[in-house]
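Novice: Below are the sequence and a predicted model; questions follow.
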Amino acid sequence: MITLLLLIPIIGSLMILPMSENNLHSKIQMKKIALTTSLINLFLSLLIWFQFDSNTTQFQFVSEFNQLNFCHLNFGIDGISLYFVLLTTFVTPIALLSNYTNITKDLKFFLISFLLLETLQIAAFVSLDLLLFYIFFESVLPILFIVIVIFGHGKDRFRSAFLFFLYTLAGSLPMLLAILVIYNYIGSTDFQLISLYEISLDSQKFLWLAFFIAFAVKTPLYPFIIWLPKAHADSPLAGSIILAATILKLATYGYLRVLINILPDATNYFNPLIQTIAIIAIIYASFSTIIQQDTKRLIAYSSIAHMGVVVLGLFSNNIQGIEGAILLAIAHGFVSPALFICVGGIIYDRTGKRIVNYIRGLATYMPVFTILFFIFTLCNTGIPLSLNFLGEQLSLIGIWQQNPIIAILGATGIVLSACYSLFLFNRLSYGNLSPSLPPLKDINRREYYLLISLLIPTVAFGILPNVILNTLHTSVSALLYIS
């Protein structure tokens, strides 16, 4: 089943590859093939979810390919990777639909890029080998780099693409070095085999710092945050959606799979350092968000603050905190793309502007959009009945049990998120209609369905979180560190 999950987007790409872009009919066919392919993958991932046994910590649906001497592919899913795979397959069709009408040039490359991104991300989440994880972790970089350069906005997109590529590539080099050290020490890079070995604390510290740098850049945590707002601001809407929803979650998954699972002693040793860095990221990013004038940069900075809370929960060393962090990561994967669709898609397509001062009074002509924008703004602040609320509360409750002062400082992120989220909504939606704007049309059917498809799981899982939590309990319990 996992093999199918990885192959279906590739098959879709191969079907699109020989098609011509010279006429409208073939372009429509290419879009339909890409969208159908991503929806088949979503259906297949839901089938895996329904058949998943949540009572074991073992990897399930394991598939191996070792026919070639130089290539041993080993894939499997457990309770931790399951929801990251589901999030990837859910967000990919939304990303494709978000730019469904406004990408006309190089359409074939655009569609193939996002189908390949889906395969590479799923492969990173289901790899049972550390070296394979690194390869797929890094393989999304060149594709996203080219997407930003070709389909991005503004003259600054080249610099943004290079920043994104160089930051994340350079940050991951220590991880490659650490993987080679592990291979030299153990003779294997298999996750299950590594977890059986006793690694001394001094060795763990070195390995932990190498992996942490790579994941901190990808999260991103302070001081490695400069690339994210620039990448979001200058990438196409579909690129921003994928980047916010799933690319940032590669680091979240890495913390769980590598640092907490394989290097538990060093994780416990460096806990105060991680908590300090996460608090700095939350407060710094929140204050930076308030002063932003570009709407996409504003949402990007808010992502940094939310991921800071996720990191606090992940390293709380209790079930509430870790499960809360996973819930918040999933919630962020729904709400952040929705906000990007609102400001970088719907508003930008109609006005051609992203500067807050040029946009106001949208409620006059766009009442349906204003309502949906308001709901997602509230979800972003962590309002009750949303999945964000449960994720933030459980993460902070988890870290409270370890360090109440850190929990109080982390909770300031909730207050600050209410400030910048409501401030943005109020400035864009109310007041007199800006004289620089023409009368605007309300959202169309495609945009409405995109936002509703993101709103339903945000609220449904916010009301019924046990649908997710029951699958997580066993896998998360195995991660706890007993000193």
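Specialist: Perfect, I can see it now. Numbers count the residues shown, from 1 in each chain.
Novice: use CA for all of it now, contacts and neighbours both
Specialist: Fine.
Novice: Just confirm Gly154 is within a strand.
Specialist: No. Using DSSP: H, G, I helix; E, B strand; the rest coil, the secondary structure at Gly154 is coil, not a strand.
Novice: I'd guessed it sits against Ser235; true?
Specialist: No. With contact defined as Cα atoms under 8 Å, Gly154 and Ser235 do not form a contacting pair (9.2 Å).
Novice: quick one, which of those two is more surrounded?
Specialist: Between Gly154 and Ser235, counted using other Cα atoms under 10 Å, Ser235 has the larger neighbour count: 27 against 11.
Novice: Now do the contacts for the more buried one.
Specialist: By Cα atoms under 8 Å, 6 or more residues apart in numbering, Ser235 lies in contact with Val147, Ile148, Val149, Phe151, Gly152, His153, Arg157.
Novice: of these, buried ones?
Specialist: By neighbour count, with 16 or more other Cα atoms under 10 Å, the contacts of Ser235 hold Val147, Ile148, Val149, Phe151, Gly152, Arg157 as buried.
Novice: Not counting sequence-adjacent ones, nearest residue to the second one?
Specialist: The shortest distance from Ile148 to any non-neighbouring residue, by Cα to Cα, 6 or more residues apart in numbering, is to Ser235 (4.7 Å).
Novice: Repeat that for the fourth one.
Specialist: On the basis of Cα to Cα, 6+ apart, the spatially nearest residue to Phe151 that is not a chain neighbour turns out to be Pro236, at 5.8 Å.
Novice: try this one next to it:
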Amino acid sequence: FFISLDLFTMFMFYEVALIPMYLLIGVWGSGNKNYSAMKLTLMLMGGSAFLMLGLIGIYYHSAPEGQPLTWNILEIVENESISLGWQKFLFPMTFVGFGVLGAMFPFHTWSPDGHASAPTAVSMLHAGVLMKLGGYGCFRVAIYLMPQAAHELAWIFIILTGISVVYGAFSACVQNDLKYINAYSSVSHCGLVLFAILMLNTTAMTGAIMQMLSHGLMTALFFALIGMIYGRTHTRDIREMGGMMQILPYLSVCYVIAGMASLGLPGLSGFVAEMTIFVGSFQHTDLFHRVFVIVACSSIVTTAVYILRVVGKLLYGPVYDQHHLSLTDAKWWERLSTATLIVSVACIGFFPNFFADLIKFTFSPEIFTVLGLH
């Protein structure tokens, strides 16, 4: 999907990535897995239907009249054959089609239930990789191929993604299930990716890509740690756990580091990604953009609230279940996997210029010309 320059091939692999999720959750999941799998399937298939219509429309307007039609992204951009009227019609279809996978409000509801019912490895894969298809597709297809409509209609989706950022953070504050907390956190952080892409400047878009990298690593770390804790305690309810720092010190410290990355502690990936997004977004001088940037910035405070709430309830205080005192800390393979993710998160935080330069290098001059970026 990520390396494809052909829209048909891209759509095919988009579906190949999504369809197995029904079986992975419905067969091997836990809790209300059948409901979650069906909800995920219906929501994502609905998004796929919008996307398919949008891609077919792009294909039939991919070349000037009389010339052969094409699925190739680069040829479509070169032809500049999609009129503004058709762009305004096709842009919402493709953006919503990809945005559903990016957990864009109000099409986000599949994500928390899907994450909560999925096995640990599936949650890591889904949040860490598959949800990035949404942000990449919105940029690579919707915005890149229909830049005029993106400039004119971005305000609609800025409102929706701004709601995603704030709503996801506030929803995480009232959850008691560790997976639901992380799932709603993902709604907020992935909403920030789409929010930044819609700002249509290179600084914000660079931040969006860094946020995709950051979120993919730290949410995979979160889900891995939640799975390890659940495998020992057999519960994900933070009201039934406490004092884990004295029982599982290694896993607890890893959880604190993941939480600090999520709330944007300097020196970790979350800080550089979110700061780049907010700095780039604030380059717009009009009232509408700046109001929504401030609203999105408020999610930092809300994120700190739910992260510190979980850390306080889960890791500190008294041990509520005396059976937890006999639990053993992480094995060597668990330490290796979590340490690898933590080092990756720290590398982005300590060496952001390396990653920012690498991202900007991939923005070819043609992209600047097409999008009118500065």
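Specialist: All right, it came through fine. Source: prediction; values computed, not measured.
Novice: Fetch the TM-score of the aligned pair.
Specialist: TM-score for the superposed pair, counting by TM-score structural alignment, normalised by the length of the second structure: 0.93. Supporting figures: 358 aligned residues with a Cα RMSD of 1.4 Å.
Novice: Quickly note the distance from the counterpart of the residue nearest to Phe151 of the first structure in the second structure to Ala142 of the second structure.
Specialist: In the second structure, the residue paired with Pro236 of the first structure according to TM-score structural alignment is Pro119. Counting by Cα to Cα, to the nearest Å, the separation of Pro119 of the second structure from Ala142 of the second structure is 32 Å.
Novice: Regarding His72 of the first structure, which helix or strand does it belong to?
Specialist: Following DSSP states H and E, the helix or strand that holds His72 of the first structure is strand 71-77.
Novice: immediately after that strand, which helix or strand?
Specialist: On the C-terminal side of strand 71-77 of the first structure, the closest following helix or strand by DSSP H and E is helix 79-98.
Novice: can you give me the angle that following helix makes with strand 71-77?
Specialist: Helix 79-98 of the first structure and strand 71-77 meet at an angle of 100 degrees, taking axes from the mean of the first three to the mean of the last three Cα atoms, to 10 degrees as the criterion.
Novice: Buried residues, the lengthiest strand in the first structure. List them.
Specialist: In the first structure, taking DSSP state E as the definition, the longest strand is strand 60-68. Within strand 60-68 of the first structure, the residues scored as buried using 16+ other Cα under 10 Å are Gln60, Val62.
Novice: What of stretch 170-177 of the second structure?
Specialist: Using 16+ other Cα under 10 Å as the burial criterion, the residues of stretch 170-177 of the second structure that qualify are Phe170, Ser171, Ala172, Cys173, Gln175, Asn176, Asp177.
Novice: now those residues in a markdown table, with distance to Phe271 of the second structure and secondary structure?
Specialist: As requested, those are arranged in a markdown table below (distance: Cα to Cα, whole Å; DSSP: H, G, I helix; E, B strand; the rest coil):
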| residue | distance to Phe271 of the second structure | secondary structure |
| --- | --- | --- |
| Phe170 | 20 | helix |
| Ser171 | 22 | helix |
| Ala172 | 19 | helix |
| Cys173 | 20 | helix |
| Gln175 | 24 | coil |
| Asn176 | 26 | coil |
| Asp177 | 26 | strand |
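Novice: These: which two are farthest apart?
Specialist: Greatest spacing in these, by Cα to Cα: Phe170 and Asp177 (14.6 Å).
Novice: Looking at the alignment, what corresponds to Phe139 of the second structure in the first structure?
Specialist: For Phe139 of the second structure, the aligned position in the first structure is occupied by Leu256, per TM-score structural alignment.
Novice: For the residue lying closest to that match once chain neighbours are set aside, give its distance to Ser395 of the first structure.
Specialist: Among residues not flanking Leu256 of the first structure along the chain, Leu314 sits closest, at 7.4 Å (Cα to Cα, 6+ apart). When Cα to Cα is the yardstick, Leu314 of the first structure and Ser395 of the first structure sit 8 Å from each other.
Novice: try Pro9 of the first structure
Specialist: With the distance defined as Cα to Cα, Pro9 of the first structure ends up 34 Å from Ser395 of the first structure.
Novice: The two: which has the busier surroundings?
Specialist: Taking other Cα under 10 Å, Pro9 of the first structure and Ser395 do not tie; Ser395 has more neighbours (33 against 28).
Novice: follow-up on the earlier one: onto which residues of the second structure does the longest strand of the first structure map?
Specialist: By TM-score structural alignment, strand 60-68 of the first structure lines up with nothing in the second structure.
Novice: And for stretch 169-183 of the first structure?
Specialist: Counterpart in the second structure of stretch 169-183 of the first structure, with TM-score structural alignment as the criterion, is residues 45-59.
Novice: how far apart are that stretch and its match in the first structure?
Specialist: When the first structure is superposed, stretch 45-59 of the second structure averages 1.5 Å from its matched positions, counting by mean Cα distance after the TM-score superposition for the first structure.
Novice: And stretch 156-168 of the second structure, by the same measure?
Specialist: Aligned to the first structure and superposed, stretch 156-168 of the second structure gives a mean residue distance of 1.1 Å (mean Cα distance after the TM-score superposition for the first structure).
Novice: ok so, going back, tabulate the contacts of Ser235 of the first structure in TSV, adding columns for secondary structure and distance to Ser203 of the first structure.
Specialist: As requested, the contacts of Ser235 of the first structure are exported to TSV (DSSP: H, G, I helix; E, B strand; the rest coil; distance: Cα to Cα, whole Å):
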residue	secondary structure	distance to Ser203 of the first structure
Val147	helix	39
Ile148	helix	39
Val149	helix	40
Phe151	helix	44
Gly152	coil	43
His153	coil	45
Arg157	helix	41
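Novice: Out of those, which comes closest to Ser429 of the first structure?
Specialist: For those, the nearest to Ser429 of the first structure is His153 (24.0 Å; Cα to Cα).
Novice: Show me what the closest one aligns to in the second structure.
Specialist: In the second structure, the position corresponding to His153 of the first structure is occupied by Ser30, as judged by TM-score structural alignment.
Novice: Nearest residue to that match in space, ignoring adjacent ones along the chain?
Specialist: Ser117 (5.0 Å).
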